[in-house]
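>>> Provided below for reference: sequence and predicted model.
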Amino acid sequence: MDHVTNNYEYVLLDVFTKEPFKGNPLAVVPTAEGLSDAAMQSIANEFNLSETVFLFPPEGAGALANARIFTPKRELPFAGHPTIGAAAVLAERHGSLERCVIEEKAGRIPIDLERTAEGLCLWLTTPPVTFHETLDPAFCARLLGLTLGDVRRDVAPQFASAGSPLLFVCLQSAEAVDRAAIQQQYLGDALGSVNSVGTFVFAMKLQTPAASFDVYSRMFAPQTGISEDPATGGATGPLAAYMMKHGLLPVDESVRFTSEQGTQMGRQSILHVHTNAESGEIKVGGSTVTIARGVLAADQ
């Protein structure tokens, strides 16, 4: 049977940055109707970015779009920077939005759009976070190519998920975060019962009272085809929940902090986090920069 080839517009953005060629690059296909699952996976592999997002008409009332998110190797139920990037593209097309909802496999994701003199900041509300088993700090040190002294013993490494399960490991210093490197021989034992999609390492960045909650972080996901992710919004919400669970953030007051990620790989990203003690919501926000636009010729 002959192949049917159609043209599909795409937009390339850098997410969680105000500077071009920083942050986390993302491809968005704004009108993906007609693409099969296999075609979307092939396109994501062709772009070879940490994620590519495909937008379809919403399935339910009140949503602006239905999003399918693919890494080069698999589909994800939720991811932060594709959600933020998709909302930025939708905002460009729908005018002065203040809030929108995007459907994803993990559920309906609300995004608030905050316009300031510095530009547009998009805030996603993190889906409910679940916690799973803990891992031995000594094993995590071996997994990361570090010494046991590099891992904080008072904060248990643990799996947490807001749709895509991750292993969170708190380290002693930003310098230890920079030295971390996944040791492939231990990766199979680092998946846990939840089949984790990545390992998120972080350290408290500043110790002054005014900025005591800022963190420095990196994210490794070789099991999904991503050796390192420059900015991970889908991990930063669970990071805040993990920090509250383990006493690194207060649970009885609202807090704002930033997570710096991607610096070691030359793509500094700044992710803003707001925890709301009253509602229990965790919001992750950031800016985007449009880098390129083009057309895909893809078989359906």
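All right, it came through fine.
>>> can we go C-alpha only for contacts and neighbour counts from here?
Noted.
>>> what sits up against stretch 246-263?
23, 155-156, 211, 213-219, 229-231, 236, 240, 243-244, 267-278 (C-alpha atoms under 8 Å, 6 or more residues apart in numbering).
>>> can you show me the helices along this structure?
37-47, 80-94, 137-143, 174-179, 233-245 (DSSP state H).
>>> now the ones you listed in TSV, with mean neighbour count and distance to Val15?
Below are the helices of the chain laid out as TSV (neighbours: other C-alpha atoms under 10 Å; distance: least, C-alpha to C-alpha, whole Å):
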stretch	mean neighbour count	distance to Val15
helix 37-47	17	16
helix 80-94	22	6
helix 137-143	20	29
helix 174-179	17	22
helix 233-245	24	10
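>>> before we move on, back to that, give me the buried subset of the contacts of stretch 246-263.
23, 155-156, 213-219, 229-231, 236, 240, 243, 267-276 (16 or more other C-alpha atoms under 10 Å).
>>> re earlier: got the helices of the chain as JSON lines, with distance to Phe202 columns?
What follows is the helices of the chain, written out as JSON lines (distance: least, C-alpha to C-alpha, whole Å):
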{"stretch": "helix 37-47", "distance to Phe202": "28"}
{"stretch": "helix 80-94", "distance to Phe202": "18"}
{"stretch": "helix 137-143", "distance to Phe202": "13"}
{"stretch": "helix 174-179", "distance to Phe202": "6"}
{"stretch": "helix 233-245", "distance to Phe202": "9"}
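>>> one more to weigh against that first structure:
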Amino acid sequence: MTPETLSARPFAQVDVFSSDPFGGNPLAVVLDSTGLSTAGMQQFANWTNLAETTFLLPPTDPQADYRVRIFTPTEELPFAGHPTLGSAHAWLEAGGKPRQEGVLVQESAAGLVRIKVDDAGLLAFAAPALTRFEPVAEEVLERVAAGLGLPRRALRDAAWLVNGPEWIGVLLDSADQVLAIRPDYPAMAGLAVGVIGPHPAGAATEFEVRTFISDELPCEDPVTGSFNAGAAQWLIGSGRAPSTYTASQGTVLGRTGRVHVEEGGGNIWVGGESTTLISGTIRI
């Protein structure tokens, strides 16, 4: 991409899953990506160095309000949670009008995702179906336990929770155990592991969540919509979580992520607050 090919496009950077500015997970959104190549999108996503960058386009499906492409610094994802909410927030804020009042339909590589808007303006997406939901092999669980610095017996249950990202979900006995984890990324290299544990009754949130990505750029994600969507289906479906609950995430990183989960109308809805913190144009 040479300077001669650059053009100004509307841009927003959105903080997702927190009511506190800088308390959630940041997302870069290019609001008009018409004419951009896949290589150009990937180059820009690499440059932002955020967990995800999204590019909004006109839909190709007549049921959709807009189309989104989601990129990490190294690859394109078919679906991700905080990019879904943040993109919908940015699209609405830029003047987007959904075909159906109170419901947006987002087209992505994973298919159509419904996003509802409640009376207070809170967005929530319908959790996509899990494309892989099964027990985790014992040898993989041994690696996971080593990576979490826990004895194997501390992993109360585990399952593959794949809805785009290939999460392994791990249930622990308590939120305190989740918060105490000091990850050993090399021990679980190549795995994406989400951990969830219940808070005691009366706490501000019902669960504590942490997610660890052990690829070429190991990191802990601040707040993760895709994992929370899979974990909600797993735990509500097995009776280990109520039909409505709130999970906190990012606590160890100094963030105040809050993910609101609600079962209703045959869906699991995953929602949270979004705030635009940067807006303007980007030359890309």
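All right, it came through fine. Since this is a predicted model, take the numbers as computed values, not measurements.
>>> cross the buried ones among the contacts of stretch 246-263 of structure 1 against strands and list the overlap.
Among those, DSSP state E puts 215-219, 229, 269-275 in strands.
>>> surely Glu262 of structure 2 is in contact with Ile268?
Yes: taking contacts as C-alpha atoms under 8 Å, Glu262 of structure 2 lies within contact range of Ile268: 5.8 Å.
>>> got the buried residues for stretch 28-38 of structure 2?
Per 16+ other C-alpha under 10 Å, stretch 28-38 of structure 2 contains these buried residues: Ala28, Val29, Val30, Leu31, Asp32, Ser33.
>>> closest one of these to Asn49 of structure 2?
Checking these against Asn49 of structure 2 with C-alpha to C-alpha, the nearest one is Ala28 at 9.7 Å.
>>> related to what we said a few turns ago, could you dump the ones in strands among the buried ones among the contacts of stretch 246-263 of structure 1 into CSV with distance to Ala79 of structure 1 added?
Compiled in CSV, these are given as follows (distance: C-alpha to C-alpha, whole Å):
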residue, distance to Ala79 of structure 1
Val215, 20
Tyr216, 20
Ser217, 17
Arg218, 16
Met219, 13
Asp229, 12
Ser269, 16
Ile270, 16
Leu271, 14
His272, 16
Val273, 15
His274, 18
Thr275, 18
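>>> now flag whichever of those residues is closest to Ser173 of structure 1.
Tyr216 (8.6 Å).
>>> residue in structure 2 matching the closest one?
Aligning on TM-score structural alignment places Tyr216 of structure 1 opposite Glu208 in structure 2.
>>> what range in structure 2 matches stretch 66-78 of structure 1?
Against structure 2, stretch 66-78 of structure 1 falls on residues 67-79 (TM-score structural alignment).
>>> can you measure across the matching stretch, start residue to end residue?
Its start and end residues considered, stretch 67-79 of structure 2 measures 12 Å (C-alpha to C-alpha, to the nearest Å).
>>> now do stretch 208-219 of structure 2
By C-alpha to C-alpha, the extent of stretch 208-219 of structure 2 from end to end equals 18 Å.
>>> can you give the distance of it from its chain's centre?
12 Å (C-alpha atoms, centre = their mean, to the nearest Å).
>>> which one is Asp299 of structure 1 nearest to, not counting chain neighbours?
Thr5 (4.4 Å; C-alpha to C-alpha, 6 or more residues apart in numbering).
>>> ok, Ala88 of structure 2 to Gly280 of structure 2 distance?
From Ala88 of structure 2 to Gly280 of structure 2 the distance is 17 Å (C-alpha to C-alpha).
>>> circling back: so which of the helices of structure 1 gets nearest Lys105 of structure 1?
Going by C-alpha to C-alpha, the one of those nearest Lys105 of structure 1 is helix 80-94, 11.8 Å.
>>> and that closest one, how far from the chain's centre?
14 Å.
>>> got it, and stretch 258-265 of structure 1?
12 Å.
>>> read off where that stretch ends up in structure 2.
Going by TM-score structural alignment: stretch 258-265 of structure 1 matches residues 246-253.
>>> first vs last residue of that stretch, how far apart are they?
End-to-end distance of stretch 246-253 of structure 2: 18 Å, with C-alpha to C-alpha as the criterion.
>>> buried residues in that stretch?
So for stretch 246-253 of structure 2, counting by 16+ other C-alpha under 10 Å, buried means Thr246, Ala247, Ser248, Gln249, Gly250, Thr251.
>>> swap in stretch 98-112 of structure 2?
Pro98, Val103, Leu104, Val105, Gln106, Glu107, Ser108, Leu112.
>>> next, count neighbours for Pro26 of structure 2.
Using other C-alpha atoms under 10 Å, Pro26 of structure 2 is surrounded by 25 other residues.
>>> wait, what's in contact with it?
By C-alpha under 8 Å, 6+ apart, the contact list for Pro26 of structure 2 reads Gln13, Val14, Asp15, Val16, Leu50, Ala51.
>>> now the second one: how far from Val223 of structure 2?
Val14 of structure 2 sits at a distance of 13 Å from Val223 of structure 2 (criterion: C-alpha to C-alpha).
>>> how about Gly95 of structure 2?
For Gly95 of structure 2, the distance to Val223 of structure 2 - C-alpha to C-alpha - is 26 Å.
>>> what do you get for Arg143 of structure 2?
23 Å.
>>> of the contacts of Pro26 of structure 2, which is the nearest to Ala120 of structure 2?
Out of those, the member with the shortest distance to Ala120 of structure 2 (by C-alpha to C-alpha) is Val16, at 15.9 Å.
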